[in-house]
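J.: Next comes the sequence, and after it the predicted model I'd like to discuss.
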Amino acid sequence: MKPNYTVRHGALEGVETFLAVARRRSFRRAAAELGVTPSAVSQAVRGLEARLGAALFTRTTRSVGLTEAGQRFFDRAGPAFAELVAAGEVARDLGQRPAGLLRLSVPRGVVPLILEPVIGSFAQAYPEIELEIAASEEMVDLAAGGFDAGIRFGQFIAPDMVAVRLTPPFPFVVVASPDYLARHGRPERVEDLRGHACLRIRRSNGAIAHWSFVDGAERIEAAVSGPLIAHDYPTLLGAAIQGVGLAQAPRPLIRAPIADGKLESVLDDLAVMTPGVFLYHPGKRQMLPKLRAFIDHIKSAA
């Protein structure tokens, strides 16, 4: 038979009162310590004794002593209750000031774009916060994974999350290395992509992402093909820089390689706009000061 480890309702009721009486060896002094009446102390102890089924004190008109059951209960309940009090103080402390472990779930491509510029200044500003960055393309359940928040492209954030904008909207741009374009030519229309090696992303749900374009008011979803399927944008763009093929990626991620001459953009007039990058979390009521401090810091640094 499976043991029942459930704490009974009210199991801790009266324990603090019992411990005060046991320490003071006096109902009256315990009442003064707790700020209640002696009769309230007596009632709480009687209730505890009734639930335990054992007398905890021997009482005379002149003194109060512990029974054997009371002494054993005191020896074990005292340290346990002190731990509960300490745990409550730790929780209260984390609820009042920026401290503790802050865990974020972030796509790899967002780390250099959003986080690397602020990690140093954030660590300096909040030395009592430990920042943990889990770089993954998986759309994790924040609560189940023990994360305080996540960072994602806006179109992938569930509607029940509170979203905080970190970047303005930006286009998804098709890029390739100058060498690739010299060998294969520049596509001028979406239809031209059929003759090109197109590097693709597999989403966390297992689907291979289509390439998206906009022609006036018309949205176009193109099913392209090519020699590489990656699970993150850094891998995809690394292959594009090596001349493996064309890639479609968020403009902020390709700004540096374009400036360095490693990539060139094509089909710019057909680029589709996306909402941008957002930090998301379960809700304001559950936000601890450590997360509020991070949000304020990253927004001030933008």
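T.: Done, it's in.
J.: contacts, neighbours, all on C-alpha from now
T.: Fine.
J.: quick one, strands of the stretch 1-150 of the chain?
T.: 57-59, 64-66, 100-106, 129-135, 149-153 (DSSP state E, counting those that start in this stretch).
J.: Need the winner for burial among the ones you listed.
T.: strand 149-153 (a mean of 22; mean count of other Cα atoms under 10 Å).
J.: Would you mind pulling the contact partners of that strand?
T.: Under the contact criterion Cα atoms under 8 Å, 6 or more residues apart in numbering, strand 149-153 has outside partners 103-107, 110, 142, 275-282, 291.
J.: And the helix or strand just after it, what does it pack against?
T.: Moving toward the C-terminus from strand 149-153, the next helix or strand (DSSP states H and E) is strand 162-165. Using 3 or more Cα pairs under 8 Å, 6 or more residues apart in numbering; DSSP states H and E, the elements in contact with strand 162-165 are strand 277-281.
J.: Might you calculate how far the helix or strand just after the strand it packs on sits from the centre of the chain?
T.: Next helix or strand after strand 277-281 toward the C-terminus (DSSP H and E): helix 289-301. Centroid displacement of helix 289-301 relative to its chain, using Cα atoms, centre = their mean, to the nearest Å, is 14 Å.
J.: Top of the contacts of strand 149-153 by number of neighbours, please.
T.: residue 105 (26 neighbours; other Cα atoms under 10 Å).
J.: Quick check: the gap between residue 302 and residue 69.
T.: To residue 69, residue 302 is 63 Å away according to Cα to Cα, to the nearest Å.
J.: Neighbour count: the two, which is higher?
T.: More crowded of residue 302 and residue 69, by other Cα under 10 Å: residue 69, with 14 against 10.
J.: ok, that one to residue 172 distance?
T.: Counting by Cα to Cα - residue 69 and residue 172 are separated by 72 Å.
J.: what's near enough to touch the closest residue to residue 42 other than its chain neighbours?
T.: Closest residue in space to residue 42, ignoring its immediate chain neighbours: residue 27 at 7.1 Å, by Cα to Cα, 6 or more residues apart in numbering. Applying Cα under 8 Å, 6+ apart to residue 27 gives the contacts 21, 38, 41-42, 64.
J.: Residue 199 now?
T.: 225-230, 236, 240, 244-248.
J.: tell me which element it falls in.
T.: Per DSSP H and E: strand 198-201 holds residue 199.
J.: Now do that strand: distance to the chain's middle.
T.: 29 Å.
J.: how close does residue 272 sit to residue 221?
T.: 10 Å.
J.: pretty sure residue 162 contacts residue 285?
T.: No - contact between residue 162 and residue 285 fails when scored by Cα atoms under 8 Å: they sit 10.6 Å apart.
J.: So between the two, which is more surrounded?
T.: Neighbours per residue, other Cα under 10 Å: of residue 162 and residue 285, the larger number sits with residue 162, 15 against 6.
J.: next up, a second structure to put side by side with the first:
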Amino acid sequence: MNEKPSLGDLTALAAIAAHRSFRKAADELGLKPSTLSHMMRVLEQNLGVRLLNRTTRSVAPTEAGERLVARLQPVLRDLDAALQEIDDFRGRPSGTLRINAHEASARLLMRSVVPTFLARHPEMALDLVTEGRLIDIVAEGFDAGIRLGEAVPQDMIAVRFGGETRFVAMASPAYLKTRKPPRTPDDLKDHNCIRLRLPSGKLYRWEFEKRGQEMTIDVPGALTLDNIELMIEAAIDGLGIAYVPIHSVRAHLDSGRLVGTLDDWCPTIPGLFIYYPGHRHVPPGLRAFLDVVKEVG
């Protein structure tokens, strides 16, 4: 070994191995691809071994490169965590917090949590991404995710907010004037139900429970949607019965634009959770956001 590698050289190698691309690694590190390529040539010369196989279209670690990167990754993670802990002493959180949520929970956050958080921490920015599919928040670069408790991965730390909730079956008064309101879930077979298509492509089967008796119904209906807000609008327009989270429709129920049905068959469920990986140091921005969630969420 002619010269001991620098931390910058080793970090660059790990980034190139992760992205399999000089350009993407350069974007992450804020360098030019040509600069990274030169750094890797010098690193290989100093170590006396080839670390990367390069072609005109791709780059990949050699066996030696793979072994070195595998040993580097936990060291670099520990270093990042240590530096983050030191950064905590700066005081006020800063930077960008990225959170993935489905649309209904994002709307709930926007009512009180987000305004309070941004007002209290002016040096923070919030990137709130809404989508229906359940993603790997770590692999896709998010600090946290928000989902119903049953959907939270078991290896995550979860913090409840918004209290218990439940799904409710509701329709417009105009629709219920033309049809006899259902008294049991079985009665839904005689109604137009506004069905929900899940991100997986499957149709959601409505779940009911009363005094220990559980029922799961594959409801009939001419209209299928993949968005809760559109389902609510369709129900208001008299197109049928929708089954949605109560926090999404409470204002319409209070105003009388919609009427609940099968109320005694709609049980409470644990509700929403914000979750994040437990094996990582919690960044100051996420910790500050969690504090606001616990306070006003």
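T.: On my side now, so go ahead. Fair warning: this is a prediction, and the values are worked out from it, not measured in the lab.
J.: if we can go back for a sec, just curious, which of the contacts of residue 27 of the first structure is nearest to residue 134 of the first structure?
T.: residue 21 (49.7 Å; Cα to Cα).
J.: what sits against that closest one?
T.: Counted by Cα under 8 Å, 6+ apart, residue 21 of the first structure has contacts 27, 29-30.
J.: What subset of the contacts of residue 199 of the first structure is buried?
T.: 225-226, 228-230, 236, 240, 244-248 (16 or more other Cα atoms under 10 Å).
J.: Reformat these as a markdown table; add secondary structure.
T.: As requested, those are exported to a markdown table (DSSP: H, G, I helix; E, B strand; the rest coil):
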| residue | secondary structure |
| --- | --- |
| 225 | coil |
| 226 | coil |
| 228 | coil |
| 229 | strand |
| 230 | strand |
| 236 | helix |
| 240 | helix |
| 244 | coil |
| 245 | coil |
| 246 | strand |
| 247 | strand |
| 248 | strand |
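J.: ok so, going back, can you tell me which of the contacts of residue 21 of the first structure are in helices?
T.: 27, 29-30 (DSSP state H).
J.: Find me the equivalent region of the strand holding residue 199 of the first structure in the second structure.
T.: Here strand 198-201 of the first structure aligns to the second structure at residues 193-196, judged by TM-score structural alignment.
J.: ok, now stretch 19-28 of the first structure?
T.: The aligned range for stretch 19-28 of the first structure is empty, by TM-score structural alignment.
J.: Tell me the gap between that stretch and the middle of its chain.
T.: Counting by Cα atoms, centre = their mean, stretch 19-28 of the first structure comes out at 45 Å from the chain centroid.
J.: first vs last residue of it, how far apart are they?
T.: 13 Å.
J.: Equivalent analysis for stretch 259-266 of the first structure, please.
T.: Per Cα to Cα, stretch 259-266 of the first structure runs 15 Å from first to last residue.
J.: what comes up buried for that stretch?
T.: Buried residues in stretch 259-266 of the first structure (16+ other Cα under 10 Å): 262-266.
J.: what span of the second structure lines up against it?
T.: Against the second structure, stretch 259-266 of the first structure falls on residues 254-261 (TM-score structural alignment).
J.: what does stretch 212-229 of the first structure give?
T.: Using TM-score structural alignment, the partner range for stretch 212-229 of the first structure is residues 207-224.
J.: in that stretch, what counts as buried?
T.: 207-208, 219, 221.
J.: Could you do stretch 169-178 of the second structure as well?
T.: Neighbour-count burial for stretch 169-178 of the second structure [16+ other Cα under 10 Å]: 169-176.
J.: in the first structure, what residues pair with it?
T.: Taking TM-score structural alignment, stretch 169-178 of the second structure hits residues 174-183 over in the first structure.
J.: So what's the gap between the matching stretch and the chain middle?
T.: 39 Å.
J.: Repeat that for stretch 242-260 of the second structure.
T.: 25 Å.
J.: Same check on stretch 138-147 of the second structure?
T.: For stretch 138-147 of the second structure, the distance to the chain centre is 5 Å (Cα atoms, centre = their mean).
J.: Stretch 170-179 of the second structure too?
T.: Using Cα atoms, centre = their mean, the offset of stretch 170-179 of the second structure from its chain centre is 35 Å.
J.: Can you pull out the residues in contact with it?
T.: Contacts for stretch 170-179 of the second structure (Cα under 8 Å, 6+ apart): 191, 235-243, 256-261.
J.: Let me know the closest of the ones in helices among the contacts of residue 21 of the first structure to residue 147 of the first structure.
T.: Nearest to residue 147 of the first structure among those, with distances taken as Cα to Cα, is residue 30, at 43.0 Å.
J.: Count the neighbours of the closest one for me.
T.: Neighbours of residue 30 of the first structure using other Cα under 10 Å come to 23.
J.: Now render the strands of the stretch 1-150 of the first structure as a markdown table, adding distance to residue 166 of the first structure.
T.: A markdown table is the format used below for these (distance: least, Cα to Cα, whole Å):
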| stretch | distance to residue 166 of the first structure |
| --- | --- |
| strand 57-59 | 62 |
| strand 64-66 | 62 |
| strand 100-106 | 13 |
| strand 129-135 | 16 |
| strand 149-153 | 9 |
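J.: just so I know, which of these lies nearest residue 188 of the first structure?
T.: Here strand 149-153 is closest among the strands of the stretch 1-150 of the first structure (Cα to Cα), at 27.5 Å.
J.: sorry, back to before: what's the overlap in contacts for residue 272 and residue 221 of the first structure?
T.: In contact with both residue 272 of the first structure and residue 221: 212-213, using Cα under 8 Å, 6+ apart.
J.: so residue 236 of the second structure sits right up against residue 258, yeah?
T.: Yes - contact criterion Cα under 8 Å: residue 236 of the second structure and residue 258 qualify, at 6.3 Å.
J.: possible to save the contacts of residue 21 of the first structure as JSON lines with distance to residue 52 of the first structure?
T.: Formatted as JSON lines, the contacts of residue 21 of the first structure follow (distance: Cα to Cα, whole Å):
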{"residue": "27", "distance to residue 52 of the first structure": "19"}
{"residue": "29", "distance to residue 52 of the first structure": "24"}
{"residue": "30", "distance to residue 52 of the first structure": "21"}
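J.: Pick out whichever of these sits closest to residue 79 of the first structure.
T.: Among these, and counting by Cα to Cα, the member closest to residue 79 of the first structure is residue 30, at 18.2 Å.
J.: what sits against that closest one?
T.: Taking Cα under 8 Å, 6+ apart, one finds 17, 20-21, 24, 38, 41 in contact with residue 30 of the first structure.
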